[in-house]
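Trainee: prediction below, plus the sequence it came from.
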Amino acid sequence: MATRQRADTVTRLIIVRHGNTFDAGDTPTRVGARTDLPLSSSGLAQAANLSAHFRDTNFLAAFCSPLQRTRQTARAILAARPHAPALLVLPFLTEIDYGPDENQPEDAVIARVGAPALAAWDNDAVPPPGWHVDPGALRAAWAGLLVRARALGPDATVLIVTSNGIARFLPDVVDAAPAGLDRKLKTGAWGCVEISGDRAAITEWNLRP
């Protein structure tokens, strides 16, 4: 099984970041909400690895963003299941808008906002000046999705495919998370939130098949 078994009953959310949109030799940029790139060759391979990893996981519900990189990743995972749920789009899962740094290489972003501002984003999810993101709204949306998932009942497993800028706000609305958790979810990586009663905890994070 892709997720570990426990004696008690829980609802599980499998949080996946989409696969790569750049390959070796490409110049990666800050790909946000306004840049709808498909998966690259290596990203398609990551999606295939995720599909193989979760082939025995019975997803009761599945959500992604409107962006094709998340839809491609989610569909690859669900394709391994003979009776997969319908893939539903949740707009809040769309990547953030990087404002003037949208689709810019990292050295240009650092030159504009400075390394301390990027460190605040990476460590504390504080957006640099000029980025279009509402942290409070994203945290509320994640909290609402936890409530929605809890209503599916015990032993339900939910697939959620999103982007790095959105996933990093999830740790703020759970009751527990691993010490030293890195907010940045790597491309093609996944984490798990387990909901038991009124308590939600991140039990795994930044794992790749």
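Mentor: Great, that's in hand.

Trainee: drop to CA atoms for contacts and neighbour counts, all remaining ones
Mentor: OK.

Trainee: now do the biggest helix by length in the chain: everything it contacts.
Mentor: Looking across the chain with DSSP state H, the single longest helix is helix 135-150. Helix 135-150 is contacted from outside by 11, 13, 92, 125-126, 158, 166, 169-170, 172-173, 195, 200, using C-alpha atoms under 8 Å, 6 or more residues apart in numbering.

Trainee: can you redo these as CSV with distance to Thr187?
Mentor: Output for those, formatted as CSV (distance: C-alpha to C-alpha, whole Å):
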residue, distance to Thr187
Thr11, 24
Leu13, 18
Phe92, 19
Ala125, 18
Val126, 21
Val158, 19
Ile166, 13
Phe169, 16
Leu170, 16
Asp172, 20
Val173, 22
Ile195, 24
Ala200, 24
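
Trainee: try it against this one:
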Amino acid sequence: MSKLYLIRHGNTFSLGEKAVWVGRNEDLPLSPSGIAQAQKLKAAFDDRGIVIEKLLSSPLRRAVETAEKLAMEIEESPLLNEIDYGTWGGKSTEELRTLGYDLALERWEDYGQVPDEAGWGSTAEQLKVQIENARELFIRYLARYQTVVAVTSNGFLKCFARECLQEYQDLCLSKQLKVRTGHLCELQYAAETWKVVSWGIRSEEITR
């Protein structure tokens, strides 16, 4: 059965460096640890004999640099782009709490709910359309290839889970919706239904 691997790009901040929200408008490169994460992903695929037949990537630098460690031929697609966090971009979570966004942060972190009045550049409706188009892109390639890999960002992954996966509520309740940098998700698609094989796993946990 064909399998889709959704990968969150590697780290963009080094240990001890101030971490801030980076969205569609903050095009950061990978940090040294992020490059190491991408290399570990490549090694994990190779060790298991998994041949990446189709590799997709968000056009953001951090995603492309991750994808470049996995295979030579990359198709960049804006459908995999990160959310435009608007005024949140460049701010730390602590700074956002100081500005009174505690509830919006909780709903986004735990449930992937897009806040209505938080200054984001992406609306819930825009993201829904983006995810639906990305879903169709994945399905089209899964009909042609056994192994499809897509490198994207945490915001996209949360929205994809919310819009497409039956396991969404379980992921929320178990506090597993967020995918850490350099981690990935394994999905299968059959009978017009997505099945989560794993979500937010480390590279060494990849299965064939």
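Mentor: Thanks, I have the structure now. On a predicted model such as this, the values are computed, not experimentally measured, just so you know.

Trainee: overlay them and tell me the TM-score.
Mentor: Taking TM-score structural alignment, normalised by the length of the second structure as the basis, the two superposed chains have a TM-score of 0.85; 192 aligned residues with a C-alpha RMSD of 1.8 Å.

Trainee: still on that earlier bit, how close does the longest helix of the first structure sit to the second structure?
Mentor: Helix 135-150 of the first structure: mean distance to aligned residues in the second structure after superposition is 2.4 Å, counting by mean C-alpha distance after the TM-score superposition for the first structure.

Trainee: next structured bit after that helix?
Mentor: Under the assignment DSSP states H and E, the closest C-terminal helix or strand after helix 135-150 of the first structure is strand 157-162.

Trainee: pull the distance from that following strand to the chain's centre.
Mentor: 8 Å (C-alpha atoms, centre = their mean, to the nearest Å).

Trainee: about what we covered before: between the longest helix of the first structure and strand 157-162, how many degrees?
Mentor: Between helix 135-150 of the first structure and strand 157-162, the angle comes out at 160 degrees (axes from the mean of the first three to the mean of the last three C-alpha atoms, to 10 degrees).

Trainee: which part of the second structure lines up with stretch 89-100 of the first structure?
Mentor: Aligned by TM-score structural alignment, stretch 89-100 of the first structure falls on residues 76-87 of the second structure.

Trainee: can you pull out the residues in contact with the matching stretch?
Mentor: 21-25, 56-60, 64, 118-122, 127, 130-131, 133-134, 150-156.

Trainee: if we can go back for a sec, okay, among the contacts of helix 135-150 of the first structure, which ones form the most distant pair?
Mentor: Within the contacts of helix 135-150 of the first structure, Thr11 and Val126 form the most distant pair, 29.7 Å apart (C-alpha to C-alpha).

Trainee: compare these two (neighbour count), which wins?
Mentor: The neighbour comparison of Thr11 of the first structure against Val126 (other C-alpha atoms under 10 Å) goes to Thr11, with 21 against 15.

Trainee: which residue lines up with the more buried one in the second structure?
Mentor: So Thr11 of the first structure corresponds to Ser2, using TM-score structural alignment.

Trainee: next one: Arg148 of the first structure
Mentor: In the second structure, Arg148 of the first structure lands on Arg140 (TM-score structural alignment).

Trainee: kindly report the same for Ala117 of the first structure.
Mentor: Using TM-score structural alignment, the equivalent of Ala117 of the first structure in the second structure is Ala104.
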